[in-house]
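Trainee: one predicted model, sequence on top.
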Amino acid sequence: MSASMTVASEKTIFFHALEIDSLEQRTEYVRQACKNNTQLLSAVSALLRENDREVNPIDRPVAAEMLPTMMSGELTDPRFSPGAMVGPYQLMERIGEGGFGWVFVAQQRSPVQRRAALKIIKPGMESREVIARFEAERQAIALMDHPNIARVFDAGVTETAQPYFVMELVRGVPLTDFCNSNRLRISDRLQLFVTICHAVQHAHQKGIIHRDLKPSNILVTLQDGRPLAKVIDFGVAKAIGQSLTVKTIYTRFTSMVGTPAYMSPEQAAMSTDDVDTRSDIYSLGVLLYELLTGSTPFAPDRLQTAGFDELRRIIREEEPPRPSTRLSTLNSEESRTSDVERLGPPTTPSTAMKRDLDWIVMKALHKDRNRRYSTAGALAEDILRFLQDQPVEARPPSSWYRFTTFARRNKVAISTFSLVAIALIIGTATSLWQAREAIRERDEKELALAEAREAEVAANAARSELENFNDRLNSTTVLLAAGRANADAQRWPDAYEAYSEATQVLPKSFLVWLERGGLNAKLGRWESSANDFVKAVEIGFPIEQAELNGVPQILLYAGRSDAYETLLQELRQSDTEVPFAVSARGQLVGSLSPNRAAELADQMEQMLSKTFDSDVSSGPLNKRQRYAKIYYGVNLYVAGLAHLKAGDYQQALHRLEETNHANWFGRGIAKPLIAIAHHRMGNADDAVQSFEESQVFLDRMLDESIERSKGSPSMPWIDWIEFLIHHREASIVVKGHTPAADPRFQQLQVFADAAIDG
């Protein structure tokens, strides 16, 4: 095993070490992680020393002379042109640009190949503050795992010391553009908005505030024909009660964080320490306002032309019009050109908003954050109540609210009345409580006495039932032993009688039904065997019992499809130590998807190759190799059947023909499968010839069974029943019809019944 498989990579150890604040703990972690690899220890230690320096390549731009060009948005640096490599990622095209970073479509080359979005700091922008914010964004996204939030795949540093991270490539369009271009109805917009609320709620639960929610940071794409929203760009995210980076993010004095049109009043106050999750609730309210009306509460043009102080005043003090009011005041020219026209008839959204949507939106946009929704999840729940025609929590002030305002105005009178009422209530309550306690104590004593009597009766009944069960269990053990002994001596009537009596003594034991079902199968009494196995399936038994007794084959041949599917589902999920070929055989005998069959075929081929290797090796064999060597013919047969089900007919034909030369009890049962393989490959003549050989094999086995006056041939009955299943399938595939009824089967049934009757 190589060192790369036992020791973590240099990058992984370096990033984990950065999260440890204590120098002693960090040093001890690095020493243990690098183990005895002195070269790796030196490399990681050098990275940590460079990171801890006050002045390092990251804090000092390596391309400061390119800053004017970078700020103008022109990409002239050949290091980041299409085709350039950043770590294992090849840049394809630039798809986005922020204040300090670029976003590229990148093709990952190793260890897997996939498309992703790679975000990297622009050359010339590597200040400590920018790098800290960049690392904070990466850490914020990495903390979250939600289907509506873009995921982080990887992170690293270029050869020129520029940090980058790789995240999920979202092929979508901004939220409002998607809704408008697809003419989504209000209900569809609200359903989509609920998923965004859940994503924001997930971020809040992880301790992350986005602080810049807007349509361009919420991309929508179609997944399985349904819209899927992805929240991106946590570049100005803030952590709650934790550190997103080992570096300090310093927000400059008199600087605002966020986009003005979607900014909460507390963000406009520029007190970043006072911003909490309810700031994102306000931004969600702005998004909902825009989805319903086609514009933000405050027109972006007005905010752009306003001075700095005026902009802050508008956001903090002015109350926006209600959504329904905004729609009703649109003049005819605006209605024809605005996005409202895409919502449906103008009266439809306005009527709906006047009921409850106005209250939901305005509660989310409340200037006092204490009056907003407490969580994004609460906002989503209120929208779902609206969609389900249920009362919303953001309804107008209730009677209780009006009463509390009245109480504040009449404190003296209400206080006096309250004291008198409280005294009366306390006195009455005390009397009632004392009476109830006395009644409760009496009832508890009577109940305890009744429970004690019931417990005594139950204990006596349980003791009697246990004694009875032990007697029946001992009796069943004796009967099963007698059944096995008689079956080994081919005293079929005595064996069947012992098994049948065991089913009467202990009918809830799966073992007795399996034992009698196996006896019936050995004699060729397929229907009776299937009935016994169905009983065992209904009771429930260890799955390896079904695999070793051929239960799936009997159930399928007898047409007991419900019991077969139940057993097959457990067989696929089992993690037992049963030989793999037996497990695969139970699955392959029925219908199976090509993908699952291909997996089983690969595993069988690995088993066959290991068996071959073990033949030339002098070392000890493991359990699977020992089984494979003993049952090499069975493994060839199962591998061929798996290849046939997977559609690899050439390999199936090769393995199945090998079984005809292997030394195993079921030699010859692969003939109908060979006919099917030839037919699938278009070899019509070979298919007919192989089917005729299968028919000859069937005739020989039936004649042999009749000559022996027994219900089944000399080969194992599991092989015989599978041959009958596949011969019937080959007749349908090659000949176009099911095989004709053969009177010899009826004669064998008579022999089998006669063997039981003595």
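Mentor: Okay, I see it. Numbers count the residues shown, from 1 in each chain.
Trainee: can we go C-alpha only for contacts and neighbour counts from here?
Mentor: Noted.
Trainee: burial count for Glu93?
Mentor: 15 (other C-alpha atoms under 10 Å).
Trainee: assign it to helix, strand or coil.
Mentor: strand (DSSP: H, G, I helix; E, B strand; the rest coil).
Trainee: can I assume it is in contact with Val105?
Mentor: Yes: Glu93 lies in contact with Val105 (C-alpha atoms under 8 Å); the separation is 5.4 Å.
Trainee: list the helices and strands the helix or strand where Ala378 lies packs on?
Mentor: Assessed by DSSP states H and E, Ala378 sits inside helix 376-387. Using 3 or more C-alpha pairs under 8 Å, 6 or more residues apart in numbering; DSSP states H and E as the contact test, the elements touching helix 376-387 are helix 186-205, helix 358-364.
Trainee: check it against this one:
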Amino acid sequence: MKSLEKDRRRRDETAADMARDVQRFLDQQPVVARPPSSWYRFTRFARRNRTMFVATVLVLSALVSGTIISTWQAVNATIAQRETEQLRREAVESVDKLKKSNVLLDSARANADEQRWALALGQYTKAIELQPNHYFAWSGRGALLARLGGWHIAADDYVFALNLGEPANNPAWWGVPQLCYLPKQNKAYQEVCDRMKSQLETTDDLGQIPMIVRAMCIQPRSEHEIKPLAFQMEALIFEQDQKDIDRPGHRGMSFRPKPGQGPPGQRLPFPVGPADSRLMLNHILKYSAGIANYRAGNAQRSLELLSQLRIHDEGGPFGTMASPVMALAFHETGQPDLARQELADAKSFIDEWLTEMEESPEGPRMPWFDFLELCIWHAEATTVIQGYPPQADQRLLELEGRAGELLRQSLQYQAN
């Protein structure tokens, strides 16, 4: 382009000058025909020393990349170290809180046994505050609230424990399905029943099986679902009768709890000796078989089993609990007078329990979960036989209110 310049002073003076410029271009040297910029000279130099330039660039890139990676790793290591230290501190703090929470739970159970209700509730509440995900704290407080008659708020605590992952497959959860069924916590009720039902295929515990059946029979279900349970209970009754066939006199025994039995503050019908244990087991099995047969659509067989139970446990816990179920079975078999009589008996048993709850320093003889089951069956029987549900008993509402007030006091105490 320089050879074509109009201004002669800016053109190559001779052909030799132009030849030398062409040679410089071929030798990757800066040519005179181009402006001598720094970038142009640098590119010419790089082309002349391509190998050395590429090697230098690779070395520099490696150094820069290594520096960047090392810095990034150092930053990550520092962050990880800080996170690890934070997790270590949180773990130590969590273990410390768990220890304090467990101490509170032990103390709360002891205070509940001594009927120091407010103190026990406060300790359960403090344990929950320290460890909100400690499901034993929630179920422990729920058990105490249920014992005090605060069934609706107790159900809330048990549902919380269930959502935290408590197995709900052990004796501590006996009666909890009924507790969830009462306030229509249907999802929780069904979940507890499902967890309990899954044990029927693996357990041979004669204490666990009837409780599972009782829980499932609280809610009306399809006959197809209940018939296997009724058959299983009948088989267990037959098996126990075969074992007891060489034990003369066991059928004529009638269990009565002795004073001072059971946890402090409760007169529970716990067995006294082997004979009483066998009789109690027989009563539990017949009661469970009776309600299972009723739910399975066999009201006549239900009456046979519950009548047999009534003979040997008249005035006892299961003879008492049989009344509303027998009322339903009598109603279904066309015996309205007997149905109304059993319904009235169930109501009188409820009144007796509430009176004992108010007046007896040791509390009622029937455990709260048995009484709750009696109330649920009584409500169903009243609705079926009379055509309308029973009125809410003011005494039950007062129990619920007192339990709620004790809980509020414990929450206020913890807040202060």
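Mentor: Thanks, I have the structure now. None of the values given here were measured: they were computed from a predicted structure.
Trainee: I'd like to know which of the helices and strands packed on helix 376-387 of the first structure lies nearest to Ala458 of the first structure.
Mentor: Ranking these by proximity to Ala458 of the first structure (C-alpha to C-alpha) places helix 186-205 first, at 49.7 Å.
Trainee: which helices and strands does the helix or strand just after that closest one pack with?
Mentor: Counting by DSSP H and E, the next helix or strand C-terminal to helix 186-205 of the first structure is strand 208-209. Packed against strand 208-209 of the first structure by the contact rule (3+ C-alpha pairs under 8 Å, 6+ apart) you find strand 238-239.
Trainee: what stretch of the second structure does the helix or strand following the strand it packs on fall on?
Mentor: Where DSSP H and E defines the elements, the next helix or strand beyond strand 238-239 of the first structure is helix 265-268. The counterpart of helix 265-268 of the first structure in the second structure, using TM-score structural alignment, is absent.
Trainee: what is the helix or strand just after helix 265-268 of the first structure packed up against?
Mentor: Per DSSP H and E, the first helix or strand lying C-terminal to helix 265-268 of the first structure is helix 278-293. Helix 278-293 of the first structure is packed against helix 175-181, helix 186-205, helix 323-328, helix 358-364, with contacts defined by 3+ C-alpha pairs under 8 Å, 6+ apart.
Trainee: hey, which of those is tucked in deepest?
Mentor: Stretch with highest mean neighbour count among these: helix 358-364 (a mean of 23; mean count of other C-alpha atoms under 10 Å).
Trainee: that one corresponds to what range in the second structure?
Mentor: Under TM-score structural alignment, there's no match for helix 358-364 of the first structure.
Trainee: for that helix, the distance to its chain's centre please.
Mentor: Averaging C-alpha positions (C-alpha atoms, centre = their mean, to the nearest Å) puts helix 358-364 of the first structure 35 Å from its chain's average.
Trainee: which residues touch the closest residue to Val194 of the first structure other than its chain neighbours?
Mentor: Among residues not flanking Val194 of the first structure along the chain, Ala380 sits closest, at 5.0 Å (C-alpha to C-alpha, 6 or more residues apart in numbering). Ala380 of the first structure sits next to 193-194, 197-198 when contact means C-alpha atoms under 8 Å, 6 or more residues apart in numbering.
Trainee: tell me which two in the residues you listed are the farthest apart.
Mentor: For the contacts of Ala380 of the first structure, and using C-alpha to C-alpha, no pair is farther apart than Phe193 and His198, which are 8.8 Å apart.
Trainee: if we can go back for a sec, where in the second structure does the helix holding Ala378 of the first structure fall?
Mentor: Going by TM-score structural alignment: helix 376-387 of the first structure matches no residues.
Trainee: got the buried residues for that helix?
Mentor: Within helix 376-387 of the first structure, the residues scored as buried using 16 or more other C-alpha atoms under 10 Å are 376-384, 386.
Trainee: go on, stretch 361-370 of the second structure?
Mentor: 362-370.
Trainee: what's the match for Leu148 of the second structure in the first structure?
Mentor: So, by TM-score structural alignment, Leu148 of the second structure is matched to Leu523.
Trainee: that match contacts Pro713, correct?
Mentor: No: with contacts counted by C-alpha under 8 Å, Leu523 of the first structure stays clear of Pro713, the gap being 9.0 Å.
Trainee: show me the contacts for the residue nearest the centre of the second structure.
Mentor: Nearest to the mean C-alpha position of the second structure, by C-alpha atoms, centre = their mean, lies Leu162 at 1.3 Å. If you count contacts by C-alpha under 8 Å, 6+ apart, Leu162 of the second structure has them with 135, 168, 188.
Trainee: that one matches what in the first structure?
Mentor: Under the alignment (TM-score structural alignment), Leu162 of the second structure maps onto Val537.
Trainee: how about Ala188 of the second structure?
Mentor: Match for Ala188 of the second structure (TM-score structural alignment): Ala563.
Trainee: now the aligned partner of Ala642 of the first structure in the second structure: which helix or strand?
Mentor: Counting by TM-score structural alignment, Ala642 of the first structure lines up with Ala292 in the second structure. Using DSSP H and E, Ala292 of the second structure falls within helix 274-295.
Trainee: so what secondary structure elements neighbour that helix?
Mentor: helix 208-217, helix 223-243, helix 299-312, helix 317-332.
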